[in-house]
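Trainee: my questions concern the predicted model and sequence given below.
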Amino acid sequence: MTHETIGDYKTYSLAGTDQEVRFITQVLKLKPGESILDLYCGYGRHAIELAKQGFNITGVDGTQDFLDIAIQKSQEANVSITFTKKDMRELDYSENFAAVINMFAAFGYFTDDENANIIKLVAKALQPNGLFLIDLLNRDWMVRNNLNRYWRHPSGECVLSYKVELENGIATMKRQLINQVTGIKTQYEFVLRAYSLPEMANIFSNSGLSIIATYGGFDGRLYSSETPRMIILAKKNS
């Protein structure tokens, strides 16, 4: 899965990461030293900045290439983070974390049953009254807006374009990767299940989680059908 390539690392590092991490810390309201699981951490953008603020961070991702970059950048930043390669369907934590974050549309890549079970595993990983912050694309907004994109890969060697087609809650993302050095083009596609807010609320309820806030962006705006993101903050039922 290539969730983190939804943007250029360097661009987000300069322009977006500060705002995103500020939002994360403001809504979670945790104290330095508390533990956070960055579920599908990608290149470690959020994990590294949160570690700089004194949080005890564990980063999990299913792609070793992403983790290699994250490890390198955490070393450059002189922060200690536990990075682990693991499929999110195989989480095996038990009340280890005060919070779990899942950012940048990294959820919905499996069957409905598997996706629902992932949320149960997240709830199991949370300490009593722990918080889960999940950032999703807003399905209602996607229906009315063009999601075609073009960006440069962090390596600087490749550019990537993609087109998104949404039908019956299923987003099909068609991608083309162009290596600017060799000229080789690679085309592929994958499917993302785009959930509505009521659907997510039902999944959470069945997992022992309760939604306590929903946002439409990292600026803290409230969620609506007009916001491109659906960022949900949920709490584990004690």
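Mentor: Received the coordinates, thanks.

Trainee: only C-alpha atoms for contact and neighbour calcs from this point on.
Mentor: Will do.

Trainee: now do the same contact list for the spatially most central residue of the chain.
Mentor: Taking CA atoms, centre = their mean, the centroid of the chain lies closest to residue 103, which sits 2.1 Å from it. Under the criterion of CA atoms under 8 Å, 6 or more residues apart in numbering, the contact partners of residue 103 comprise 39, 40, 41, 133, 134, 135, 136.

Trainee: which one of the residues you listed is nearest residue 79?
Mentor: Taking CA to CA as the measure, residue 79 lies nearest residue 41 of these, at 15.2 Å.

Trainee: and the nearest residue to residue 94 once chain neighbours are set aside, how far from residue 3?
Mentor: Using CA to CA, 6 or more residues apart in numbering and skipping the chain neighbours, the partner closest in space to residue 94 is residue 125 (4.5 Å). Going from residue 125 to residue 3 by CA to CA, to the nearest Å gives 22 Å.

Trainee: coming back round to it: state the distance from the residue nearest to the centre of the chain to residue 180.
Mentor: From residue 103 to residue 180 the distance is 29 Å (CA to CA).

Trainee: quick one: contacts of stretch 230-238?
Mentor: Contacts for stretch 230-238 (CA under 8 Å, 6+ apart): 27, 123, 126-138, 197, 204, 208-217, 223.

Trainee: hmm, I typed the wrong one, I wanted stretch 80-95.
Mentor: By CA under 8 Å, 6+ apart, the surrounding residues in contact with stretch 80-95 are 39-40, 47-48, 51, 56-64, 67, 71, 74, 114-115, 117-118, 121-122, 124-128.

Trainee: what ranges does the chain have for its strands?
Mentor: Assigned by DSSP state E, the strands in the chain fall at 35-39, 56-61, 82-85, 97-102, 126-137, 149-152, 158-167, 170-179, 185-193, 209-215, 229-236.

Trainee: any chance of those in JSON lines, plus mean neighbour count?
Mentor: Formatted as JSON lines, those follow (neighbours: other CA atoms under 10 Å):
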{"stretch": "strand 35-39", "mean neighbour count": "24"}
{"stretch": "strand 56-61", "mean neighbour count": "23"}
{"stretch": "strand 82-85", "mean neighbour count": "16"}
{"stretch": "strand 97-102", "mean neighbour count": "23"}
{"stretch": "strand 126-137", "mean neighbour count": "22"}
{"stretch": "strand 149-152", "mean neighbour count": "16"}
{"stretch": "strand 158-167", "mean neighbour count": "17"}
{"stretch": "strand 170-179", "mean neighbour count": "18"}
{"stretch": "strand 185-193", "mean neighbour count": "14"}
{"stretch": "strand 209-215", "mean neighbour count": "18"}
{"stretch": "strand 229-236", "mean neighbour count": "24"}
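
Trainee: take the one below as the second:
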Amino acid sequence: MDEQRMWWEELFQIHEFATYSDVAASLTNNEVDFLEMILNLTPDMRVLDLACGNGRHLLGLARRGYHVDGVELATPLVNQLSAQITAEQLPARVIAGDMRKLDDLGMYDVVLIMNSSLGFFSDFEHQQLLNDLADHLVPQGRLVLQCINPYQISSYMQHYRRGWHQVGPGYVLRESHFSPTTGTIETAYRYIEPDGGQAVHPGERIRLYTFPEWQQQVQRAGLRLQAVFGDAVLPIVPFDETSQWQILMAMK
């Protein structure tokens, strides 16, 4: 990951969540409640959180006594998360690396890919990643994959297409559009500093898949789809025509 992208990761994953810490804490607590319930987690299980970012889910689960490994590419996030794990003496660790290169990892009872963290690569790479994850799941191990539902992209984009919001001392302008020919959300960001200085994001592209497409990819990886939910909250939200999210749970 180049220095410019790492700067943006630090801005969004550290400073943005600090700016909106109360909202982030409430969201994380609700999502961890959801994961505990649907996975019927027990303290002896090993959990892998891929593209763990600032560690919202990793820390939330580890604070409840679960053993969690995280994989994250951005060095500033790895450093901060490692320091936090050490300071709190949590049963967790964070591994610096690309989520597409999992050879050195062991076996897990649960693998999490939350908040549309899968979709930044090619179709072939996404399938290969799912294949590799299946190899790192124990028998009857489970994968939880949270991603945007493209059938409701118009509803999702009403709140996401364009807007300013404060991050730290400055403001971020977000401009997004969905390309139906490629099935991708493409987003540009610009950060305005208090002194008028600006930083421009190199660009973000997320491939969205429909539920039938995800179902096929999961099955090709040798996993059996168990359930799909409309949001990562409790009480359970069914996946239907109004759902902006799709959360798939599959078993090896």
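Mentor: Thanks, I have the structure now. These numbers come from a predicted model, not from an experiment.

Trainee: is it possible to get a markdown table of the strands of structure 1 that adds distance to residue 12 of structure 1?
Mentor: Formatted as a markdown table, those follow (distance: least, CA to CA, whole Å):
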| stretch | distance to residue 12 of structure 1 |
| --- | --- |
| strand 35-39 | 17 |
| strand 56-61 | 18 |
| strand 82-85 | 21 |
| strand 97-102 | 17 |
| strand 126-137 | 16 |
| strand 149-152 | 12 |
| strand 158-167 | 16 |
| strand 170-179 | 20 |
| strand 185-193 | 22 |
| strand 209-215 | 20 |
| strand 229-236 | 16 |
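
Trainee: ok, which of those comes nearest residue 8 of structure 1?
Mentor: strand 149-152 (5.8 Å).

Trainee: and residue 230 of structure 2, how far is that from residue 240 of structure 2?
Mentor: 7 Å.

Trainee: of the two, which one has the most company?
Mentor: More crowded of residue 230 of structure 2 and residue 240, by other CA atoms under 10 Å: residue 230, with 21 against 15.

Trainee: so what's the aligned partner of that one in structure 1 up against?
Mentor: Taking TM-score structural alignment, residue 230 of structure 2 has residue 216 as its aligned residue in structure 1. By CA under 8 Å, 6+ apart, the residues touching residue 216 of structure 1 are 222, 223, 224, 227, 228, 229, 230, 231.

Trainee: again, but for residue 106 of structure 1
Mentor: Per CA under 8 Å, 6+ apart, neighbours of residue 106 of structure 1: 3, 4, 40, 135, 136.

Trainee: cutoff 6 Å now
Mentor: Going by CA atoms under 6 Å, 6 or more residues apart in numbering, residue 106 of structure 1 touches residue 3.

Trainee: cool, the one 3 residues further on as well?
Mentor: By CA under 6 Å, 6+ apart, the contact list for residue 109 of structure 1 reads residue 192.

Trainee: that one -> structure 2?
Mentor: In structure 2, residue 109 of structure 1 lands on residue 120 (TM-score structural alignment).

Trainee: that match and residue 99 of structure 2: what is the separation?
Mentor: 11 Å.

Trainee: go on, residue 200 of structure 2?
Mentor: In terms of CA to CA, residue 200 of structure 2 sits 25 Å off from residue 99 of structure 2.

Trainee: circling back: quick one, which of the strands of structure 1 is nearest to residue 13 of structure 1?
Mentor: strand 149-152 (13.7 Å).

Trainee: show me what the closest one is packed up against.
Mentor: When contacts are defined as 3 or more CA pairs under 6 Å, 6 or more residues apart in numbering; DSSP states H and E, strand 149-152 of structure 1 sits against strand 158-167.

Trainee: roughly how far apart are residue 155 of structure 2 and residue 63 of structure 2?
Mentor: Taking CA to CA, one finds residue 155 of structure 2 at 35 Å from residue 63 of structure 2.

Trainee: tell me the residue in structure 1 aligned with residue 186 of structure 2.
Mentor: So residue 186 of structure 2 corresponds to residue 172, using TM-score structural alignment.

Trainee: residue contacts, that match?
Mentor: Counting by CA under 6 Å, 6+ apart, residue 172 of structure 1 has contacts 164, 165, 190, 191.

Trainee: residue in structure 2 paired with residue 69 of structure 1?
Mentor: Counting by TM-score structural alignment, residue 69 of structure 1 corresponds to residue 80 in structure 2.
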